[in-house]
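Novice: Here is my input, please return the structure:
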Amino acid sequence: MPTRSWMWVGWPSFLMAGVLEMLVFAVVDPSELHWQGGALDWSRPAVYTLAFFVFWAVIALSSALSVWLAQDLRRRSAD
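Specialist: Take a look at the predicted model:
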């Protein structure tokens, strides 16, 4: 993908990851999280950081797929 396409993917996905994190952690308390039956023994900032990067990666992957499909459609219609 060209550099411009990466900017189209990276910036909106960064913003939406921030919004999603605010929404999720307005409802979920990181100290009450459990993993495989046991309490998750991480600090709050560690949970917030990991969640943000996971949200960002998933949203960026979705956006990148959309950009890739749109470019593929443009190439097909140009032929």
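Novice: contacts and neighbour counts: CA atoms only from here.
Specialist: Will do.
Novice: how about the helices in this structure?
Specialist: With DSSP state H as the criterion, the chain has helices at 3-27, 44-78.
Novice: measure the most centrally placed residue in the chain to Ser66 for me?
Specialist: By C-alpha atoms, centre = their mean, the chain has its centre lying nearest to Trp56, at 2.3 Å. Here the criterion is C-alpha to C-alpha, to the nearest Å. By it, Trp56 lies 15 Å from Ser66.
Novice: Same question for Met22.
Specialist: Separation of Met22 from Ser66 (C-alpha to C-alpha): 25 Å.
Novice: and if you look at Ser77?
Specialist: As judged by C-alpha to C-alpha, Ser77 and Ser66 stand 17 Å apart.
Novice: To compare with the earlier structure, here is another sequence to fold:
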Amino acid sequence: MKYRLLIWILWPSFLISGIAEGLLFTVFHPQDLLFFGYHSQISDEGIYTIGFFVIWIFCATSSALTAYILPGIQSTSSKEVDSELI
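Specialist: Below you'll find the model as predicted:
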């Protein structure tokens, strides 16, 4: 896997997950959340961390799917498809 593609997937998803976590925990306090009907015994910082990584995984999956469905760019000089992106 090319490092450039990995950065294109992970960096925007990192930024958006930081914003999404800020918005989520501005509305909901971690101690107000119920997990399978029970209050969590995890500290607030632990819930913030888990929430960030869960949101980051969803955002990275979305970015990866976008990169996967991008069409190749055809070169004007030949009929070959430039798959440099993927």
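Novice: returning to what we had before: can you list the helices of the first structure in CSV and add distance to Gly38 of the first structure?
Specialist: As requested, the helices of the first structure are exported to CSV (distance: least, C-alpha to C-alpha, whole Å):
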stretch, distance to Gly38 of the first structure
helix 3-27, 20
helix 44-78, 15
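Novice: Of those, give the one that comes closest to Leu33 of the first structure.
Specialist: helix 44-78 (9.3 Å; C-alpha to C-alpha).
Novice: now the closest one against helix 3-27, angle please.
Specialist: Angle, helix 44-78 of the first structure to helix 3-27, by axes from the mean of the first three to the mean of the last three C-alpha atoms, to 10 degrees: 140 degrees.
Novice: Give me the distance from helix 44-78 of the first structure to the chain's centre.
Specialist: Counting by C-alpha atoms, centre = their mean, to the nearest Å, helix 44-78 of the first structure is centred 7 Å from the centre of its parent chain.
Novice: Which elements pack onto that helix?
Specialist: When contacts are defined as 3 or more C-alpha pairs under 8 Å, 6 or more residues apart in numbering; DSSP states H and E, helix 44-78 of the first structure sits against helix 3-27.
Novice: quick one: Leu33 of the first structure and Ser43 touch, right?
Specialist: No: with contact defined as C-alpha atoms under 8 Å, Leu33 of the first structure does not count as touching Ser43 (11.0 Å).
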